[in-house]
Structures are given as C-alpha cells and as structure tokens.
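>>> Quick one, fold the following:
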Amino acid sequence: MPVNLSVFENFNTIEGIKIGFTNAGVKQTKRPDIVVFELDETASTAGIFTENAFCAAPVQISKKHLKEANTRYLIINTGNANAGTGKGGYEDALEICNAVAKAKGVSVEQVLPFSTGVIGERLPMGKILPAIPYALENTRGDVWFDASRGIMTTDTQPKGTSSQFEFEGQTISISGISKGAGMIKPNMATMLGFIATDAPVEKELLQELCSELGNKSFNRISIDGDTSTNDSCMLMASGTANVEKLTSKDQPLYQILKDELEKVFLYLAHAIVRDGEGATKFVAINVQNCENSKEALRIAYTIAHSPLVKTALYASDANWGRILAAVGRSGVRDMDVEKINLYLDDVCIAENGARAPSYTEAAGSAVMAQSELTIRVDMGRGDACETVWTTDLSHDYVTINADYRS
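The predicted model follows:
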C-alpha cells in the first residue's frame, strides 16, 4: 500500500485543455489505457525527458515535435513502452501521431506521443489505432481523474493534485497527474507527468519553468536507481486566464505562479515515491553544508541507492553504520570525517564522525520504525544543501518485478 498517500479526485478544470480516454485493450485491464490531451491554439507546451541513451521512440518524436510546432495534442498509451523497438517502433509512434493529426486537422508535428509499460515489444497497433477516434470524440475538461487512472502501470493508485490562487482579481488554476512506482531514478525518474495551468506563459519561459521545477522534484526522487527509457514531464499553459501574458521573470505573476507550480511538481514527485513498488517507508535524505550542490547530491544518492541502507529501513533497523559507510564511499574528495554529523529526524546518531555520546539504540529504532523519516547528513564543509526522496527495499519489490511480465 502507498505510504500516506490518498487518492485525489476533485481536480480543477483547466479552461483551454480537454481530455479524452478509452480502453484499447493493450493490457488485460479495465482501466483506460489511451489518454489524449487537447490544447487550444493559445496554449504553450514545455517538457523534460529521460537522459537514457535507449530513450523510447515516443520520447524521440516528442522532443522533435516540441521544437518544431505549437503542440495541440498529447496522446499516451500504457501497457507498452515502445522502447528498444528500433525503426519499426519509431514508425509506429509516428503513425499514431498521423492518426491524431488526420482526425483533428492539425499537422503531425503538433502531436506528441507518450508510452509506458514493457520494454522491447512493438505496440499492438491493431488495438491502438481503432481506439484513437473514441478518445478524441469524447474530450472533456472534467476528467482529470480518469486520466490519472489511464496513465497507470504498476502504480497501486492514481496520482494527482490541483490548486488555485488569486492574482489581480482573477483565479489561476493548476492541475496535474503523474505515474510511476518502479524503475525510478533521475534523470528522470519510469514516470510520466502532465501538469497544466490556465495562466498565459510564453513558450521559452515555460520551458525554463518546467526544467527548473522538474530538476527540483522529479529529478530528486529514486526508488531503485534505474533510469527509465520513457520518462517525460510536460507543462502546459492554456493561456485562457484573463491576465497579462508572462514573458519575463520580472513580472509580478512569475514568482507567484512558480511557487504554486513548485508545490504541484513536488506533490506529484513525492506521490511516485510514496507509491514505490513494495515501499513501506517515505524517506527524505537531506545533505547539508557541502561545498556545492553536485557534492550534496552525490552523497544523497549514494545513501538512497544503497541496498544495505534500504533494507535496514525496511527492517526498521537503526544500523547507522550503513549510512556512514555510504557517505564514505560516495566519492567526495578530501572528506574530513571528523566534521560529519548524522541525524535520524532530530536524533543525533553520529557526532564528529563517531557515535554521538547522547545516542541510544532505542531512540534510533523509534525513528526508523516510522513510516516517514529524514536522514540528515551535515558535512561541515560549505553552504550547499540538497534533498532527495526515496523508499525502503522490501520483499514485495522483488516479487513485483520478478512477476512483472508474467
């Protein structure tokens, strides 16, 4: 079960963006497995994608089309990643774009495809192509929840959130959904994210926002250290809100919108971790007082990816030596271990590189038994600080992934 994650259903509609969905039978499930987003001509679209060299065909096409034209449609299929499928897989993804473009009278470059599921298998085009018209013919603004279900794979529940704020007498709305539960590690995390606002934002500025916010959220989570072939996070701005269009960071709306979007990005990223395959713990790893951000992230990810740390978390075993060992092997140069302090929440475990005089096993075990906790490492060598979020490693994670294709 997810760690302290509730199902969100009361989404704000985003004027200028409609959603359609259907079940094509890509996998044997009753959930929708085809989802489309329809964007008004006024909309701007930005995106960030996986850095895996074996990036899937839809990722390649989406990156290309995003640069070439004003996006009008996004189409997502679940159950099949269309990755590792060569030229044929690329042609399949392009054929899907062509089908949407022909049906709606737009150019093929105005359609972005997305896929998620099993790697190495061609898409069942005989199921997907006939299903596309059904999704396109029934687009509505109030079906974000259905879309959140339609992009799930091994997720145990849908993930989404909404927010609103007032600016110059106008209500600005944001809604977003994400999926992911395994093969989660930057850059990016197997995940998809779709976030939309009705604020008007110039495309280049929207891309800067998407990149910066994604870097601090979806690129700060890890469940198992595996970077997917299909990761994509899209930020859409329909431009229908009656406020001045954002073209500069100096405009009053910019920081307000950025702060609100950051909350949504973080919530959706954290939701992926909370629903990690087999997860029983939601763990923040905060590394502070480093020389630079890169150093802090190196240490944080070494801890987050350590099987020994993750299994200790699952067992609620305050075996803090595993954490110190991970810090020590992180590859940070000229590390002065006598300056390092280590905490579980507010319990000081190690002080100046050795067991803290005040530490008791009972105190450490009490924190480790919590469903949510923070591992805090104070390196004592600078001002940089970074936080990543991860899970424990349970028996269920092995079972889920051993049985995934069967």
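>>> use CA for all of it now, contacts and neighbours both
Will do.
>>> ranges for the strands of the stretch 1-150 of the chain?
17-22, 34-39, 44-49, 73-80, 111-118 (DSSP state E, counting those that start in this stretch).
>>> here's the other one to compare against:
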Amino acid sequence: MGRTAPIISWLHQQGLRGTASGKVLEGLSEQLLTAGIDLDRSVLAYLVFHPQFDGMHFTWTRSTRRAQRQAVIRTDILRVPSPFLKMQATGTREMRYRLDDPDVVLPFPFLDRLRSLGYKDYFAFFEPFGTYADRTVWPDLPDGLIMHEGVTGSYGTTREGGFNQSDIARFRDLSVPISVAVKVGAILEMAETLLSAYLGPASGRNVLLGHVRRGQGQIIRAVVWHSDLRGSTALAEITTFETYLSTLNSYYDCVVDAVIAHSGEVLKFIGDGVLAMFPFGTGALAEGEACEQAFAAGRDALTRLTSINAEQAAAGRAQIHCGIALHAGNLMYGNVGSAQRLDFTVMGSTVNEVVRLEALCKTLDVPLVLSEAVAAHLKEPLESWGWHALAGVSRKLEVFSPLGIGFGAGKA
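Sure thing, here's the model as predicted:
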C-alpha cells in the first residue's frame, strides 16, 4: 500500500472538501498515469436521488483527459447486461476480463465493444454501502433482483499484456478511498439538487449555507407571482386520480417552466397555486428588468397553456385554465414555522396582496392581472381596471391587464 499512500491521502482530502465526482475521477486518473499505470479509460458510477435521473456515470479517457458526465434512468441501467449491473445486482466486489484474446467469448456486449476499440484488459470494482434500491422507487425491477447501492468503477488499458499484478493490487487498495470520496461529493450534490427541486435554487442554497434558524431571514425586494388553477375542485370530483394528477402536472409544466425560463424562482406550491418571485435590487436585476421578466413569464405561461389545451382538446380531455397575478414590493425572505418544522419562504403584505389580487382574475374575467407597482415599469400598453379593494387589505390597488387578453390565452 506504500505506493498508493499519496493517492489515498489525496482522495481523503477530496472527500473532506466534497469535491465533485468528475473532478475526483480526473485527478485520480492523472495520478495513476503519473504512478506508471498505463491507463486509457476509467469510470465511476452510482445511483442517485434525483427528480429526473436514477444514476450518474463518469467516463475519463486518456485522449480527452476529461471526465464525461452522463445521467441515466432506470430503463437505461436495466436494459442491457453489463459488468456494473451484474456487480450491483449480486454484490460482487470485483471483475476482471482479459480482452487480448479474440477467440475468448466475453459475457457482456460492452466488453466486445471495448475489445473492438483495442482494449486489452478490464478491471472493475464495486464498493457497497450496505443499502439497497427501494423497490417502491424502482417498481420495474425484475422479480428477485436486488440493486445494491454503492460506488462502481472500472479501469481499462490498451497496453499489450494488460495490467500487471502490481496495477491490480493498487486498484484494490484504492477502491474504498475512491468510494468514500465519491460518496461524500455525491451526497452533497444530491442534497443541493433535492433542496433546489423542493425549495428553489436560491432557497435551497440558503439552507445549505446554514440559514436554518427560525426567524432568520432578510428583507428583499421582488416581483411576486401567484397563479392558481381554475376548476380544480370540480375536476378532482369528476375524473380519476391519475387524470387529475396528469392535468395538474401539465399546468405546473406550463407555469413553472415559464417562470424559470425568465429568471424567476418558484418558491412553493400551495394546493394547485404557485408562488414565485423575481428579485431585484442589490445583486439582482434592476426593478424594471424584474417587472419585464415577470410579465414575459406570465405571457409565456399562457401561451404554453394554449398549446397544451390544443392537445387536451384533440385527446378529448378537459381544458386547463388559470389566473396569474403580479405584484412588487418588500418581502421577508427566510425561515418561519415551529421549532420542529420550518419553511424557507417569503412573507409579508406584498405576498398577502398578490394572493388576493389573483382572485380578481375571476372577477374581471381575465387570466393575467398586474398591480400598479409592476405596470409602471412595463413598456407595453395596458388596460386599467380601476382601483379595487382586496379582502383583508386596508388600501386599494389599481389593477391592470394586457390589452385584448382573453380566454384564448388561459381562461380565468
């Protein structure tokens, strides 16, 4: 282990720093080359918790000197037999295949492909975590198949004669330190991904930075968005749960994607309502820019709904309609809740007002309304609906909407 000690020490440092897996693989591969191992290809892979993917796969080659990242889904992982799948399914800790004899029948198509590329030797390792993929998350696992969670890796060489016994010994010495470093980096990345998915990128980042005490927060200025799905109660009563959920997700696709596309951040879902913000001021957009972006997002969401509704009509499904309100002002941005259960969100009079402002979409028969605080910064001509009293709000607000906007863009 003496010759691998410097590399092991380096891997420990990467684990302490939470270095990203791709960087770990790049650094490790370069150090193995420097140590005299004739390495042409190295790979690291592991299962992940992610809203869209189920595994991460990193491939380094001597020709590129870069680790290429590939996100994979369950069907990709299970579709074709491979050394990695075999090790994860059986808990096998290592596999080695000599590829330099063209007459030897190899057990995996992947190895035939490596041999066709000139590879002479292949060594793979698996370090299990002692946990298993949840079958409720992986319902398509074949009966009897258990997916062991852990870090899987491999090394390949085109050198005649393949790896020597000293190379293999070093690979074995390094498998646990590599896996520890990768697991730390992967957990940090998964935490950031999940917090971003559930709280939004900025809110998730704040939580990871340690802003987790109740009452901890700051005053920010932002355009606030509130939208609400129309007719959801009736829809839930007359359709199956699956149809209702599909409709709700289609609505979220339109609204959320539009907000994100225009630099906004979705803060939370409130039933079938969406609360989002477009911050402005210090370190963010100028106020006018934030208003323009929020307004463009509103237009975009309604356009997306029109497109979705054409598909809904063609399939004989119910139309999807919503109301959207935009308001601007000061917000308290931070933690609120009980000592046992916290929420990182925005609050204050601006939030209360935008929720009540959105209810005017139904009263005024329009899908998009704006307060004067937003309308004053827009270049597009707008129609004023006069001053309106909002429930529970002491002051009246002047309300605007785009000229000629109607139910074709999303019924209120």
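>>> Tell me how the two chains score on TM-score.
The TM-score (TM-score structural alignment, normalised by the length of structure 1) is 0.31; 201 aligned residues with a C-alpha RMSD of 6.8 Å.
>>> quick revisit: a markdown table for the strands of the stretch 1-150 of structure 1, including mean neighbour count and distance to Lys263 of structure 1?
Shown next, in a markdown table, are the strands of the stretch 1-150 of structure 1 (neighbours: other C-alpha atoms under 10 Å; distance: least, C-alpha to C-alpha, whole Å):
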| stretch | mean neighbour count | distance to Lys263 of structure 1 |
| --- | --- | --- |
| strand 17-22 | 25 | 21 |
| strand 34-39 | 25 | 22 |
| strand 44-49 | 23 | 18 |
| strand 73-80 | 23 | 24 |
| strand 111-118 | 25 | 24 |
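>>> any chance of those strands in CSV, with distance to Thr387 of structure 1 too?
Output for those, formatted as CSV (distance: least, C-alpha to C-alpha, whole Å):
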stretch, distance to Thr387 of structure 1
strand 17-22, 33
strand 34-39, 32
strand 44-49, 20
strand 73-80, 31
strand 111-118, 27
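>>> For Ile256 of structure 1, find the nearest of the ones you listed.
strand 44-49 (18.5 Å; C-alpha to C-alpha).
>>> okay, now Val207 of structure 2: neighbour count?
For Val207 of structure 2, the neighbour count with other C-alpha atoms under 10 Å is 18.
>>> now swap in Arg79 of structure 2 and tell me
By other C-alpha under 10 Å, the burial measure for Arg79 of structure 2, its neighbour count, is 9.
>>> Beyond the helix or strand encompassing Val374 of structure 2, next helix or strand please.
According to DSSP states H and E, Val374 of structure 2 maps onto helix 372-375. Counting by DSSP H and E, the next helix or strand C-terminal to helix 372-375 of structure 2 is strand 382-389.
>>> got the contact list for that following strand?
Ala375, Arg395, Lys396, Leu397, Glu398, Val399, Phe400, Ser401, Pro402, Leu403 (C-alpha atoms under 8 Å, 6 or more residues apart in numbering).
>>> Helix, strand, or coil at the fifth one?
The reference is to Glu398 of structure 2. strand (DSSP: H, G, I helix; E, B strand; the rest coil).
>>> Tell me the spatial nearest neighbour of it, not counting adjacent residues.
Spatial nearest neighbour of Glu398 of structure 2, chain neighbours left out: Trp387 (4.1 Å); criterion: C-alpha to C-alpha, 6 or more residues apart in numbering.
>>> Would you mind measuring from that neighbour to Glu358 of structure 2?
From Trp387 of structure 2 across to Glu358 of structure 2, the span is 14 Å (C-alpha to C-alpha, to the nearest Å).
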